[in-house]
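Pasted the sequence and its predicted model underneath.
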Amino acid sequence: MSDLSQRIAALSPEKRKLLLERLNQKKGDIFSGSQIVSQSRESNSFPLSFAQQRLWFFDQLQPGHSAYNIFQSMRLVGSLSVGVLEQSFQEVVKRHEVLRTTFTTVDGQSIQVIAPTPTFRLLVVNLQQLPEDKREVEVLRLAHKEAQHSFNLAKGPLFRVTLLRQSETDHVLLLTMHHIISDGWSIGVLICEIAALYEAFSLRKPSPLSQLSIQYADFAVWQRQWLQGEQLETQLAYWKQELGSRLPVMELPTDRPRLTIQTFSGARETLMLPKTLSEKLKALNQRQGITLFMILLAAFGTLLSWYTGQEDIVVGTDIANRNQAETKRLIGFFANQLVLRTDLSGDPTFLELLERVREMTLEAYAHQDLPFDKLVDALNPKRELNRSPLFQVKLVLENTQTPSLELPNLTISSLKVENKTVQVQFDLLLELNETEKGLFGVWEYNTDLFDTASIVQMSRNFEILLGKISTHPETKLNELKTILSEADKQHNLAQEQVYQNIIQQKLMNVKRRNNSRL
């Protein structure tokens, strides 16, 4: 997840100083006198954070659903000490109370309960008895099964680790956590700590990690106490002004009519933007003193406006929500969702649109502390069973890369596990990652609404749009939309020609067969 400081870090020093001054004027010293402190553990039960509360409600409606599983898999080749790896995970479970937390209800109130540190046992599945050509198939089967295996929030544990042994020097590590105790940032924390602990324990040294000053439960207590009164009203006032009046519903053209009840059946399609294009976009954001995310948001809004014919575009995004230094070292569910509303009216140039987007996003970041579900409750939009509230399309730029696991005497690589049952929460989600080769993206879409071909074409149109923007950002939006229309027309004509050629070839084949019978 990318928080405000990370998004602004890419700016030039002059622009960064100016924007930070403006942002601080908007936000003020909201955390003054609100330091998170460690709570007494005497009762051993604590309130849920607002983010946890949402997933708890979801689990009550659909118990044991795997939609909120966080799954990681990696191959470890070399000399692995299973005992040291187990000891490392034992220490991480000891350090982070959230990894031994369960959830229940007392007197109608949901609470989180922290268990004493258990003896951690690494589940080792030995596949060496299988023929070598069958082991990899079994690894993929077990990995897929593990990714879909649900959790019981009341019983736990909500953190599982499985080691698949293919040979003495070839293992696959499977990590699964429920989202209620973790997020994307947390995976990075976990990997860094396992690497440091494994290296130290391999040398029979003590843990090199400093003691944590707070735990996730302390954050949950603080959040409940802090977000009330004046702080809550300040946050609510901004969002009510920004979103409270006639919030538009995005009407993307779909391949099938929308069902009366929202479905979660989905699929994924990848996108790879060349490095040359990514570098041009970065050069643009440096010239304009904005972030890459702002450029992508403005371009994405332009694309959606062309598809829908709407000029008031609302999309969601994720934010890390780790504003205090103490929270950056914790495993837990901190991530929040922001609603970003872009005005594309008046046929501005793309540069003028960027100014609008910059103003809007900075305001949103300045009011990022209001949990999404409290925002939904406050705005109380008309609830529809076939749409997610407030926004149906989401854009995420993951510019905090999850570190790769590095262990002594081991070569570690990711294991790609095909997920045949993708669960989606929105009509459309585009998640982009900065890589050495360029911007890599994944489109996640609802298959009850869209065909794969439609998403592939949308991806192609997005790349065309970014290409034009990167070289001619002074172009007006209507001209950009004309370019998209022409590109789409040419593509459809080419596809139609391919289709006609196939039909013609089939007719010729039938004719030849008929002639051969005469």
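Great, that's in hand.

CA atoms for contacts and neighbours, from now on please.
Noted.

The helix or strand where Lys489 lies - contacts with which helices or strands?
Take DSSP states H and E as the rule and Lys489 turns out to sit in helix 477-517. Using 3 or more C-alpha pairs under 8 Å, 6 or more residues apart in numbering; DSSP states H and E, the elements in contact with helix 477-517 are helix 292-308, helix 452-471.

and the direction of it versus that of helix 452-471, what angle?
For helix 477-517 against helix 452-471, the angle by axes from the mean of the first three to the mean of the last three C-alpha atoms, to 10 degrees is 140 degrees.

these two touch, right, Val172 and Gly78?
No: with contacts counted by C-alpha atoms under 8 Å, Val172 stays clear of Gly78, the gap being 11.4 Å.

The two: which is more packed in?
Set Val172 next to Gly78 and count neighbours by other C-alpha atoms under 10 Å: Val172 wins out with 23 against 17.

list the contacts for that one?
For Val172, the contacting residues are 73-76, 139, 163-166, 415, taking C-alpha atoms under 8 Å, 6 or more residues apart in numbering as the criterion.

Go again with 7 Å.
Contacts of Val172 were listed using C-alpha atoms under 7 Å, 6 or more residues apart in numbering, and they are 74-76, 163-165.

Is it in a helix, a strand, or coil?
The three-state assignment at Val172 reads strand, by DSSP: H, G, I helix; E, B strand; the rest coil.

measure the residue lying closest to it once chain neighbours are set aside to Ile187 for me?
Once flanking residues are discounted, Val172 sits nearest to Arg75: 4.4 Å by C-alpha to C-alpha, 6 or more residues apart in numbering. As for Arg75, its distance to Ile187 is 17 Å (criterion: C-alpha to C-alpha, to the nearest Å).

what does Asn501 give?
Noted for Asn501: a distance of 50 Å to Ile187, by C-alpha to C-alpha.

and if you look at Gly229?
From Gly229 over to Ile187 (counting by C-alpha to C-alpha), the distance is 34 Å.

okay, pairing it with this:
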Amino acid sequence: MTTTATELPAVVTDIAPLSPGQERLFDAEFVLPDGSWPAPGTPTRLRPIDTAAICIDGPLDTAALSRAVTALVARQSALRTTFRRRPDGTPVQFVTDRTPGPMSCQTLHLGAGQDLPTAEELLRHAPARLVDPRHDPLFRARLLRLDQERHVLLLQIHHAVSDGWSIGVLYSDLSELYNAAHAGRDADLPAITRSFAAHSRQMRAERGGPEEQRQLAYWRRRLAPPLPGRPTEPQADGLSPVDVAPVLVPADLVRGLRAAAATSVRRGGVAGPFLAALAVVLHRHGGERDVRIGMMISNRARPGAEHLIGYFVNTAVIRLHVHPQMTAGDLVAAANTAVTEAIEHQALPIQDLYQDLRDTDALGQGPLYRVTLALNSMRTRSLTLDGLHCQDIDLERHGPRRTPTSIEQRWVLDERAGHLAGTLTWRTDTATRPGIAATLTGLDQAMRTVTNPHTTIADITTTLPRATTEAR
């Protein structure tokens, strides 16, 4: 089953520059080393389209779902976007008026005793393939019928037009649009006063302006030299092979982290204690006392941005000084402060900060950070369709098999039903599976011990396993 496009030619309704996040993405994954764009059909480093699968039990109104998908694409202009280059080489995003036509439903026959299709079966119907952002649809919806009252909805969206926050918006919008279509009423959704393209123009206009200069002054102070770090060993193509491991933080542990953050001298959310525990593990394994982690920040402080699908996300550098005699309470408070201030100074594009640090010789030998964290809390549950039970199906993650050389670990976690679940992607030339197993075990132990504010970092690290087989 596919969502088919209308037969009429699409009309371009808006042209806008790339957002800073899209600019980073295209530079890292699509643009060739000489700065040119690849010829159509040429393989690129662009990651595959992401696929989500939702099992829907109950009397699904397929016509209402089809209308909801069409209305979603009409509402969210990022889902109608492709990318081009102007004659002068400037990349731009093209927004069209094209919306999907009626959605068909394909029957999928399960094997004897099979309750749900396997991930391989689902991905055969919606392959996580590479797309060409110049002409391929960057959002797709497909419906599979398992029996009269059980379906699987496959949603595919490319990260060129979405981020972690966007997926929560997509689920919320699609749920309300379906419920309204099923009930025969108007959808009760927040008005979209400015498109993602309009926000991209604003972000471009603010580059180098007074607010960016104010935020740049803060980050210069926060990242004042020295920034110690070992040089990165270059690869021929700037990429390194990676592997992936699942990560699960159970609900009781998440509650403990939240309690520690709420009772800290400087209060915060779950991100602070999690970062503190991760910093302790990195300190234990690498001996570093100056720990820097690149944290994905939503970058949606502008009015109206919270209701949009689009690639707003920015990266903030969380810098923590870890000393054996400091207490867990001190480290959690420092992490809470770093996260709070990062949110207050989230609009400065990380590439602009990086360039400034290089221009002023403040960067040091190594990269700004070697570990990144994306902690998504905008989609805490599945679709909420009236009269139906919806549950997400875990699919094998078909992420990049190679990653930029400077990044050694990528943590991606989503908050679901009180727990955190996701993946750790690591460079196989810097760590082995036994080393990563020690990292995950150590993180679990560190998260449990940083909730005791009086425990010293030395006491915590002595209980953690050491990754003795990390580098190869």
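Here it is on my side, so go on. Remember, it's a predicted structure, so these values are computed and weren't measured experimentally.

Gly229 and Ile187 of the first structure: who's more crowded?
Taking neighbours as other C-alpha under 10 Å, Gly229 of the first structure and Ile187 compare with Ile187 leading, 20 against 9.

Checking the more buried one next. Helix, strand or coil?
Under the three-state scheme (three-state DSSP), the conformation of Ile187 of the first structure reads as helix.

what residues are up against it?
Taking C-alpha under 7 Å, 6+ apart as the contact definition, Ile187 of the first structure lies against Thr402.

in the stretch 51-200 of the first structure, which spans are helices?
Using DSSP state H, counting those that start in this stretch, the helices found in the stretch 51-200 of the first structure span residues 82-95, 132-148, 184-202.

and the gap between the nearest residue to Pro100 of the second structure once chain neighbours are set aside and Asp61 of the second structure?
Of all residues not flanking Pro100 of the second structure in the chain, Ala5 sits nearest, at 4.5 Å (C-alpha to C-alpha, 6+ apart). With distances taken as C-alpha to C-alpha, Ala5 of the second structure is found 21 Å from Asp61 of the second structure.

count of residues packed around the closest residue to Glu279 of the first structure other than its chain neighbours?
Ranked by C-alpha to C-alpha, 6+ apart and with sequence neighbours excluded, the top spatial neighbour of Glu279 of the first structure is Gly438, at 7.9 Å. The number of residues packed near Gly438 of the first structure is 16, by other C-alpha under 10 Å.

on that earlier part again, which one of the helices and strands packed on helix 477-517 of the first structure is the most hemmed in?
The densest packing among these, expressed as mean neighbour count by mean count of other C-alpha atoms under 10 Å, is seen in helix 292-308 with a mean of 21.

Following element in sequence after that helix, please.
Per DSSP H and E, the first helix or strand lying C-terminal to helix 292-308 of the first structure is strand 312-319.

The second structure: matching residues for that following strand?
Counting by TM-score structural alignment, strand 312-319 of the first structure falls onto residues 290-297 of the second structure.

just how off-centre is that stretch within its chain?
Averaged C-alpha coordinates place stretch 290-297 of the second structure at 14 Å from its chain's average position (C-alpha atoms, centre = their mean, to the nearest Å).

mean deviation (superposed) between it and the first structure, please.
Between stretch 290-297 of the second structure and the corresponding residues of the first structure, superposition yields a mean separation of 0.9 Å, by mean C-alpha distance after the TM-score superposition for the first structure.

just the strands in the stretch 151-300 of the first structure please.
With DSSP state E, counting those that start in this stretch as the criterion, the stretch 151-300 of the first structure has strands at 159-167, 170-178, 265-274.

One more: the stretch 301-450 of the first structure?
Shown for the stretch 301-450 of the first structure, the strands assigned by DSSP E, counting those that start in this stretch span residues 312-319, 336-343, 393-398, 410-414, 422-423, 428-435, 438-446.

Which one of these lies nearest to Met294 of the first structure?
Each of the strands of the stretch 301-450 of the first structure has some distance to Met294 of the first structure by C-alpha to C-alpha; the shortest is strand 393-398, at 9.9 Å.

Give me the contacts around the closest one.
Counting by C-alpha under 7 Å, 6+ apart, residues outside strand 393-398 of the first structure touching it are 1-2, 293, 315-318, 426-433.

What angle do strand 428-435 and that strand make with each other?
Counting by the same axes, to 10 degrees, strand 393-398 of the first structure points 10 degrees away from the direction of strand 428-435.

which residue lines up with Gly156 of the first structure in the second structure?
With TM-score structural alignment defining the correspondence, Gly156 of the first structure maps onto Asp136 in the second structure.

what number of residues lie near Glu479 of the first structure?
The burial count for Glu479 of the first structure: 12, using other C-alpha under 10 Å.

which one in the second structure is aligned with it?
In the second structure, Glu479 of the first structure lands on Asp459 (TM-score structural alignment).

I'd guessed Gln72 of the first structure sits against Leu173; true?
No: counting by C-alpha atoms under 7 Å, Gln72 of the first structure stays clear of Leu173, with 8.2 Å between them.

so what's the residue nearest to Pro100 of the second structure up against?
Residues in contact with Ala5 of the second structure (C-alpha under 7 Å, 6+ apart) are 99-101.

Export those as JSON lines, with columns for neighbour count.
Conversion of the contacts of Ala5 of the second structure to JSON lines gives the following (neighbours: other C-alpha atoms under 10 Å):
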{"residue": "Thr99", "neighbour count": "21"}
{"residue": "Pro100", "neighbour count": "23"}
{"residue": "Gly101", "neighbour count": "16"}
